[in-house]
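Colleague: Could you look at this predicted model? Sequence included:
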Amino acid sequence: GTKAIRTARLRANHFNLSFNPESIIMHYDVDVKPEHPAKNGRPVKISKSELSAIRNKLFSDDPSKFPLLSTAYDGEKNIFSAVPLPTGSFKVEIPEEEGTRFSSYIFTIKLAKELQLRKLKEYLSGQLLDIPRNILQSMDLVMKENPARRMIAVGRNFYPTESDPNDDLGYGVAAFRGFQHSLKLTSQGPTLCLDYSVLAFHKRMLVTEFLQEQIRGFTLNNFKRFRREVEDVLKGLKVTVTHRKTKQTYVIMGLTDKNAGEITFDAVDIDGQSPPRKVRLPDYFRDKYREIQYKNIPCLDLGKNGKRNDTPMEFCVLVEGQRYPKEYLGKEAAIMLKNISLPSPRDRQNMISNMVRSNDGPSGGGIIQNFGFEVNQNMTPVTGRVIVPPELKLGASDGKVIKVTVDGEK
């Protein structure tokens, strides 16, 4: 395996990253709690999406003190900043359309450590023996900040919010071309390693349109015939609503027993001055939002924790970023997804390079530049070797050893 027939010029999906050794990354600890504790006294677990919304609101309220483009947030307990941030506790009021569980939070931030990038330079030059892992972790998070804000995160991978029209797999599903990336230390210094990734997702679309694509022969006029299939394909999917301004998402629990035009509910007077009264769902939507067009089909049951939330299907949109199991794809769609996932080397190189240069990618948005980082937009050239085909020794049935040379063309 040491004899080479010839060498080959290759390009690795590594992009060299330069940094300013004089820079300092400020590491802050973050703690977020509702302003008013829960009635049961138990601690409240706040989701990553809520924490991001709270952070964004605080920073947008006072951008001169909290510059969003100079910070990276892990969505939990850590913020890394290229500039000093105010410390202390801050009240953050969240508008209703953000969909958080509480309207006001206390955001506490305190300085944990100053990370001096000169230590990374000292390690690379051999002056420092231990790898400065906390610096590398902070730099890695900074590299992920821009795609985390602009793209759909699935594990360590990022995917665009919209697919290429040519990547439609049918049945309300499409292939989304994304990437995964990480920061690695090489002999040339820190390097951004980015690779191509493809997943099948439900497309963001109206639920009524999705049903027409997903279920063969489906029509709203003959809904009763397809009710069981509709419930099977929709149950568990996440939707948002269009009749009011909100970013909140809901999980489809099923379908209502009655059609939209037949549903009634008890309207409670918030002030308590009038007794509850029966209200027809169509009247409620017409008076408060807009007319329901399809009254002869069920609503989606979006209720949670025992609370009713019957929402007309026409006002519900599938949320982006919901994976579609590839084993559910038809034969043609599965082949198409496989072909998209395995492009030719030249196409793969072009797509990876475009992702690095993209405004949604790790070096887009101006964030890493604020930290003093710069990514070389070209892949790293390396020299490969084509080695001599190996000679295999095979045992024959009579005990003799046969030498076989592998065909180099195969």
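Modeller: Structure's in. What do you need?

Colleague: make it CA atoms for all contacts and neighbour counts henceforth
Modeller: OK.

Colleague: Leaving out chain neighbours, which residue sits closest to the most centrally placed residue in the chain?
Modeller: In the chain, the centroid-proximal residue (Cα atoms, centre = their mean) is A153; its distance is 1.7 Å. In space, and not counting its chain neighbours, A153 is closest to Y159: 6.5 Å by Cα to Cα, 6 or more residues apart in numbering.

Colleague: What separation do you get for that neighbour and P34?
Modeller: Y159 is 32 Å from P34, where distance means Cα to Cα, to the nearest Å.

Colleague: try K288
Modeller: 30 Å.

Colleague: more neighbours, the two?
Modeller: Just comparing K288 and P34: by other Cα atoms under 10 Å the higher neighbour count belongs to P34, 19 against 10.

Colleague: give the contact list for the more buried one.
Modeller: Residues in contact with P34 (Cα atoms under 8 Å, 6 or more residues apart in numbering) are 44, 102, 104-106.

Colleague: before we move on, what about Y159?
Modeller: With contact set as Cα under 8 Å, 6+ apart, Y159 has these partners: 151-153, 176-179.

Colleague: repeat for K110
Modeller: Per Cα under 8 Å, 6+ apart, neighbours of K110: 28-30, 87-88.

Colleague: So it: helix, strand or coil?
Modeller: Assigned with DSSP: H, G, I helix; E, B strand; the rest coil, K110 falls in the strand class.

Colleague: buried sites along the host helix or strand of D140?
Modeller: Assigned by DSSP states H and E, D140 falls within helix 133-150. The neighbour-count check on helix 133-150 (16 or more other Cα atoms under 10 Å) flags 135-136, 138-148, 150 as buried.

Colleague: Got another one to weigh against that:
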Amino acid sequence: MASLNLTEFVRRPAPGTLGHPVNIRTNFFEIQTLPNTNIYHYDVTITPDVPPIVNRRVYTQLIATHGDSDLGGRPVFDGRKNIFSARAFPFDAKSFDIMLPEDILPKGVVTKHPPRGFKVKIKKAADINLEELRLALNSKAAMSNNCLTAIMALDVLIHHKPAMLYSTVGRSFYTPDGAYELYGGLEVWNGFYQSARPASGRMLINLDVAATAYFQSGPLVDLVVKILDRRSIDDLRRGINDRERNKLEKALRGVQFRVTHRAQLRRSFKIMKLTPTPASHTMFEKENSKTDVATYFQETYGKRLLYPFLPCVVTGRDIFLPMELCSVIQGQRYPKKLNERQTADMIKFTCQPPHVRANKIRDGLKILSYRNNEYLKDFGVSVATEMANIPNKNPPVIYANPQGDIEKSLKEAWFRAGNAVKSQPQLMLCVLPTKGVPLYAEIKRVSDTVIGVATQCIQMSHTRQPKKQYCANVCLKMNVKLGGMNAFLSPDQTPFLTDMPTILFGADVSHPKPGDTTRPSIASLVGSMDSKAARYAATIRVQTARTETIADLGGMVVELLKTFYQTCGQKPSRILFYRDGVSDGQFAEVLRSEVASVKQACVTLDANYKPTISFVVVQKRHHARFFPMRREEGDRTGNCFPGTVVDSGITHPFEFDFFLQSHAGLQGTSRPTHYHVLYDENKFTADKLQDFTYRLCHLFARCTRTVSVVPPAYYAHLVAARARFHSRGENWTDTESSEAGGDESTYLAVKPDLLRVMYFM
């Protein structure tokens, strides 16, 4: 194992040729000219340590005071640690003292810091020669650290100006123009995502629309009314109960606001909690006597409270502010998970047909105005104004064959079931009175970890007037939970599975929601158990939160290889591993850690057991979108046809990756899946891997359509999601999260026999 070279990714084979080629547009724009001279990289340290939004204000003041003398040209800043310049600074290291004035903030920008001094230390890091990047883009050199830094410099360059003008989150920037109101005091802001990406022979900018939720700005009392779902503030004149106060406190904690009774005070405050009593009954010490908040504001500021029945905002020790004197600052992103109603509203707002999305991307191009961007001009960078046209392939049409007499099969199944009445139940059908999570979660916990029997839950409302499609979907799920097969491909269509024993693995890691520090991450692995890739077994591990690599992957692989041997009577000679949930920056670590773990697992079973292994990363969280050039080259929704493959033009300059849009979109603009091969001992050609992956997408067991992600990865995601219900002591009364924490010890194991069937469907 120690001699393995697991540091280099697989090189791209010859492009695929199956299907018929057509041209499509994609939301990538070519960087037509790169800088002809070096880019100069500087490390910057700003003290005291503050968020990027404040760092950018410090940087703006730095340029205003020292730009002409020390920082010539138009250097760009990433908001944290890096400055890139088209010209060398007249020093290698220098410190600057900056006093931050209280100037007018850009629209959508929030800061809680008053004016104060900062020390800025700038130190030269490197000279970046773009020639090395040009060679790598043309497959004449490796993608070195210098190339990656050059790409980062281009990324910072295109983000710099929007980041100085708008509210930014990662690579996206947002504007309140055209905001859409969400339930519960939130609103959706439109925005745009952009990223510099290397491709074969060129650099591209991936530009896409984006949307995220923000708190509605304005009077805090208006926000309170919306969070509590009341018609007006008058509905709260009797006060609020403890449950409502807890709901408000949970929603508002951390929200920043300004006070309205002292207009000259620009300082912002942050909500820490709410008082348990209304303003008229919240008492504090004043000049050796006690007074209530309402009386204090009447006597001190001449403000007679209109809503003394509301609790006060607590911003610090013994600092109480009436809600009606607080105004929520614009530009505060909502950091929590949206509830079901908010999510549904968000989908309605963001779901757009391809032609609408393409037009909005063009609108974003106008807002960004690359041609008139003074920073790009300073670096000598120009960007195309039209979407890139790229070749792609539509799949060949394959016709299916009928598989037998359905009536005869049903009669035989009926008689077999009647003769098996003495056997233990294989499945329990549970009729639920409501859609709520608590009952469903408890049923799944008990059935999976205590009883060890698969369950199928249906809603009472569907039993009164059952629809054929609903019944059909339930039957699909029940069939596979009982060990049946809903669909499979004929052996001649999948020789990779049938000409020698082969196992397909799918793996995923599910993390707790942002901000949750009490729950662990859950790693899941599924493996195919037949030559038809129709039946899968599963295994689960609970591991340290936010750890992306799978800690015990070796043990999980051993477990499923043993199950495969017990099921099929032989060891698999080939392994194809689909790994979900890995970002580009984690490729090297996953290659070193997880591929080695798979190999070690095989050796653990038998020192001479060395199946050929291919390891493919599956990515859905990207911003590539495809748009047909002509209406007849798309489906009825305006999307590209299912089976569309792109393996050139926007893919990696020399590594083995491709985009596959395997599904027919029902609404909106379909998102293709990006497949990146990290390791390949099976020597796949582009055609063979693309075709095989697309065929697998027809076999997702609980629907009769192709799906967007290859089923092994999809199943692994479902297994990890189900495991969230397996923690003892969870309180699922809140659909957004559970009340109790759950460390690794609270998660119960799924019964071994159940892991051999697709209980998670």
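Modeller: Happy to help now that I have it. What you are looking at is a predicted structure, and each value in this text was computed from that prediction instead of being measured.

Colleague: one step back: between the contacts of P34 of the first structure, which sits nearest I94 of the first structure?
Modeller: S104 (5.9 Å; Cα to Cα).

Colleague: Quick check: K57 of the first structure vs R280 of the first structure, distance?
Modeller: Taking Cα to Cα as the measure, K57 of the first structure and R280 of the first structure are separated by 37 Å.

Colleague: can you map out the strands along the stretch 201-350 of the first structure?
Modeller: 238-241, 250-251, 254-259, 264-267, 277-280, 298-301, 310-312, 316-318 (DSSP state E, counting those that start in this stretch).

Colleague: Which residue numbers in the second structure does the second one align to?
Modeller: This points to strand 250-251 of the first structure. Per TM-score structural alignment, the counterpart of strand 250-251 of the first structure in the second structure is residues 270-271.

Colleague: Neighbours of the closest residue to T405 of the first structure other than its chain neighbours, how many?
Modeller: Nearest residue to T405 of the first structure, sequence neighbours excluded (Cα to Cα, 6+ apart): E391, at 4.5 Å. Neighbour count of E391 of the first structure, defined by other Cα under 10 Å: 12.

Colleague: do the same with A664 of the second structure
Modeller: 19.

Colleague: try A200 of the first structure
Modeller: 24.

Colleague: Alignment lookup: it to the second structure.
Modeller: Correspondence of A200 of the first structure to the second structure, assessed by TM-score structural alignment: A213.

Colleague: coming back round to it: export the contacts of Y159 of the first structure as JSON lines, with columns for secondary structure and distance to E314 of the first structure.
Modeller: Shown next, in JSON lines, are the contacts of Y159 of the first structure (DSSP: H, G, I helix; E, B strand; the rest coil; distance: Cα to Cα, whole Å):
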{"residue": "M151", "secondary structure": "coil", "distance to E314 of the first structure": "26"}
{"residue": "I152", "secondary structure": "strand", "distance to E314 of the first structure": "25"}
{"residue": "A153", "secondary structure": "strand", "distance to E314 of the first structure": "28"}
{"residue": "F176", "secondary structure": "strand", "distance to E314 of the first structure": "25"}
{"residue": "R177", "secondary structure": "strand", "distance to E314 of the first structure": "29"}
{"residue": "G178", "secondary structure": "strand", "distance to E314 of the first structure": "30"}
{"residue": "F179", "secondary structure": "strand", "distance to E314 of the first structure": "34"}
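
Colleague: Selection in ChimeraX covering whichever of those residues are buried, please.
Modeller: Buried members of the contacts of Y159 of the first structure, defined by 16+ other Cα under 10 Å, are picked up in ChimeraX with:
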select :151,152,153,176,177,178,179
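
Colleague: which of the contacts of Y159 of the first structure lies closest to T256 of the first structure?
Modeller: I152 (30.8 Å).

Colleague: which of the contacts of Y159 of the first structure show up in the second structure as well?
Modeller: Compared against the second structure with both residues aligned by TM-score structural alignment, their matches' Cα atoms under 8 Å, the contacts of Y159 of the first structure retain 151-153, 176-179.

Colleague: Tabulate those residues (JSON lines), appending distance to T7 of the first structure.
Modeller: Formatted as JSON lines, those follow (distance: Cα to Cα, whole Å):
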{"residue": "M151", "distance to T7 of the first structure": "39"}
{"residue": "I152", "distance to T7 of the first structure": "40"}
{"residue": "A153", "distance to T7 of the first structure": "39"}
{"residue": "F176", "distance to T7 of the first structure": "36"}
{"residue": "R177", "distance to T7 of the first structure": "32"}
{"residue": "G178", "distance to T7 of the first structure": "32"}
{"residue": "F179", "distance to T7 of the first structure": "30"}
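
Colleague: out of those, who's nearest V356 of the first structure?
Modeller: Closest to V356 of the first structure, out of all of these and judged by Cα to Cα, is F179, at 9.5 Å.

Colleague: Which residue, other than its chain neighbours, is closest to the counterpart of the closest one in the second structure?
Modeller: Aligning on TM-score structural alignment places F179 of the first structure opposite F192 in the second structure. Nearest non-adjacent residue to F192 of the second structure, counting by Cα to Cα, 6+ apart: V209, 4.5 Å away.
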